[in-house]
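Engineer: Sequence and predicted model, in that order:
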Amino acid sequence: MMNMDWTLLSSEYLFRDNWLTARKDRCLTPQGNIVEPYYVLEYSDWVNAVALTEDNQVIMIRQYRQGVGRTLLEIPGGTMDKTDPSPEFAMERELLEETGYAFKELIPMGKVAANTASSNNYTHMFLATGGRKVKEQDLDDNEEIEVVLMSIPEVQQLLMDNKIIHSLHVTGLCYALLHLGKMEMK
């Protein structure tokens, strides 16, 4: 296989914030072409989980998403904090904060990248099982989250009807349903 990796010649940071960093790169392709500017968005890694209660109800959340200007039905998840020692730790923290549920088992489902062309981060996906409500939600100041319990068939139908639109959440749901034997690849 031929080497297709670019060589990074220089980077200039254009904007830095807790939630977003933007940089402008200058790169050299293996064929000798200079690519500039090439913009890259830097984010912390994200986590999400298909969370099942002890009686196999799927814990979904409803919240407003400014990017698309709509309230959406999603799976729990969020940004890894710099103090989180691992994606598993971050996921357990996010589940407890957003839903008030603790889980018996957290099964890694892999990681995916939202936009490999211009973003540097990954989303770590999990299946959380044996969920039991242990406390009330502990939400950030900018979060208003409604917890919605649904059956697996109800969630499957939402996917089939394209009612869950967050691509990283759809991916997590598909991996979890495959793991549970509730979805077939044809």
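Structural biologist: That came through, no problem.

Engineer: Every contact and neighbour count from this point should use C-alpha atoms.
Structural biologist: Fine.

Engineer: quick one: the strands in the chain?
Structural biologist: 7-16, 21-28, 34-42, 46-53, 58-65, 70-74, 77-79, 101-102, 105-112, 123-133, 146-150 (DSSP state E).

Engineer: Out of those strands, which one sits most buried?
Structural biologist: Comparing the strands of the chain by mean neighbour count (mean count of other C-alpha atoms under 10 Å), strand 46-53 ranks first with a mean of 26.

Engineer: putting a second one here so we can go through both:
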Amino acid sequence: MSSVHAYAVLDRVERFHGPIFSVVTDRVSMPGGGQADRDYVRHVGAVGVVPLDDDGRVLLVRQYRHPIGKVLWELPAGLVDVAGEPPPDTARRELAEEADLRCERLDLLLDLHTSPGFSDELIRLFLARGLSAVPEADRFERSDEEAELTVTWVPLDEAVAMVFRGEITNAAAVAGVLGAARARDEEWRPLRDPETPLVR
């Protein structure tokens, strides 16, 4: 039985550092004794929420994304950028900030490496049920791109169809919609405790 090569980082050069991500070049040991440079993005991480109401509808967000210059269908989501905040709390915060909703039940749906060919970003997706509106006085004031954010309730099966028609292309939204539909069809058995540790 052959052993798996340990891809040791021999050196790291930071090319850019910002509040959300940094860009680095790692010198990595390769099988056979060689070395190679690998450029990639180190990301703070994110959470996303699939809000599902009692009528089987999912809440989708329409938001402008500058890197591709388009408005996309997405899920409520946000960065893991509050020190010490557990991911379920981040999910509840983002649900309130982007969708003006609270939830009675939050389950872990899935973990997703969004683009592991060039980034270490991982987004943890939760399924939120038992939804209610955040009182008007407690609602978050959105700014910048989020000031034009709109939300739409879509039957979950129609959201699945939107994925296959190429209308939903955001990776987290695609995974969340398909994952929620599969979990529903399996009577929610695939869902996990929201505090489940990440598999490293």
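Structural biologist: Now that the structure is in, tell me what you want to look at. Quantities reported herein were computed from a predicted structural model and do not represent experimental measurements.

Engineer: hang on, the earlier thing: need the strands of structure 1 in TSV with distance to L178 of structure 1, can you?
Structural biologist: Output for these, formatted as TSV (distance: least, C-alpha to C-alpha, whole Å):
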stretch	distance to L178 of structure 1
strand 7-16	38
strand 21-28	35
strand 34-42	31
strand 46-53	12
strand 58-65	15
strand 70-74	18
strand 77-79	20
strand 101-102	23
strand 105-112	10
strand 123-133	11
strand 146-150	18
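
Engineer: looking at those, which is closest to N162 of structure 1?
Structural biologist: strand 70-74 (11.3 Å; C-alpha to C-alpha).

Engineer: check the fit of the closest one onto structure 2 and give the mean distance.
Structural biologist: Strand 70-74 of structure 1: mean distance to aligned residues in structure 2 after superposition is 1.3 Å, counting by mean C-alpha distance after the TM-score superposition for structure 1.

Engineer: Outside of that strand itself, list whatever touches it.
Structural biologist: By C-alpha atoms under 8 Å, 6 or more residues apart in numbering, the surrounding residues in contact with strand 70-74 of structure 1 are 60-65, 163-166, 169.

Engineer: got the angle between it and strand 146-150?
Structural biologist: Here strand 70-74 of structure 1 runs at 40 degrees with respect to strand 146-150, directions being taken by axes from the mean of the first three to the mean of the last three C-alpha atoms, to 10 degrees.

Engineer: Give me the distance between the residue lying closest to R27 of structure 2 once chain neighbours are set aside and S22 of structure 2.
Structural biologist: Of all residues not flanking R27 of structure 2 in the chain, D37 sits nearest, at 4.5 Å (C-alpha to C-alpha, 6 or more residues apart in numbering). Distance from D37 of structure 2 to S22 of structure 2, counting by C-alpha to C-alpha, to the nearest Å: 16 Å.

Engineer: same question, R12 of structure 2
Structural biologist: Distance from R12 of structure 2 to S22 of structure 2, counting by C-alpha to C-alpha: 12 Å.

Engineer: now L59 of structure 2
Structural biologist: 31 Å.

Engineer: try A161 of structure 2
Structural biologist: 36 Å.

Engineer: among the strands of structure 1, which is nearest Y175 of structure 1?
Structural biologist: Proximity to Y175 of structure 1 (C-alpha to C-alpha) singles out strand 105-112 among these, at 6.5 Å.

Engineer: Residue range in structure 2 corresponding to that closest one, please.
Structural biologist: With TM-score structural alignment applied, strand 105-112 of structure 1 matches the range 105-112 in structure 2.

Engineer: quick one: the matching stretch to structure 1 mean distance?
Structural biologist: So stretch 105-112 of structure 2 averages 1.0 Å relative to structure 1 (mean C-alpha distance after the TM-score superposition for structure 1).

Engineer: show me the contacts for the most centrally placed residue in structure 2.
Structural biologist: Nearest to the geometric centre of structure 2 sits I123, at 3.6 Å (C-alpha atoms, centre = their mean). Shown in contact with I123 of structure 2 (C-alpha under 8 Å, 6+ apart): 45-48, 111-114, 172.

Engineer: Can you tell me how far it is from G33 of structure 2?
Structural biologist: Counting by C-alpha to C-alpha - I123 of structure 2 and G33 of structure 2 are separated by 34 Å.

Engineer: cool, and V61 of structure 2?
Structural biologist: Using C-alpha to C-alpha, V61 of structure 2 is found at 48 Å from G33 of structure 2.

Engineer: can you check F16 of structure 2 too?
Structural biologist: Taken as C-alpha to C-alpha, the span from F16 of structure 2 to G33 of structure 2 is 29 Å.

Engineer: cool, P87 of structure 2 as well?
Structural biologist: 40 Å.

Engineer: the more surrounded of these two?
Structural biologist: Here P87 of structure 2 and G33 are set side by side on neighbour count (other C-alpha atoms under 10 Å), and the busier one is P87, at 23 against 6.

Engineer: Now that one: closest residue in space, sequence neighbours ignored.
Structural biologist: Nearest residue to P87 of structure 2 in three dimensions, chain neighbours excluded: V47, at 6.8 Å (C-alpha to C-alpha, 6+ apart).
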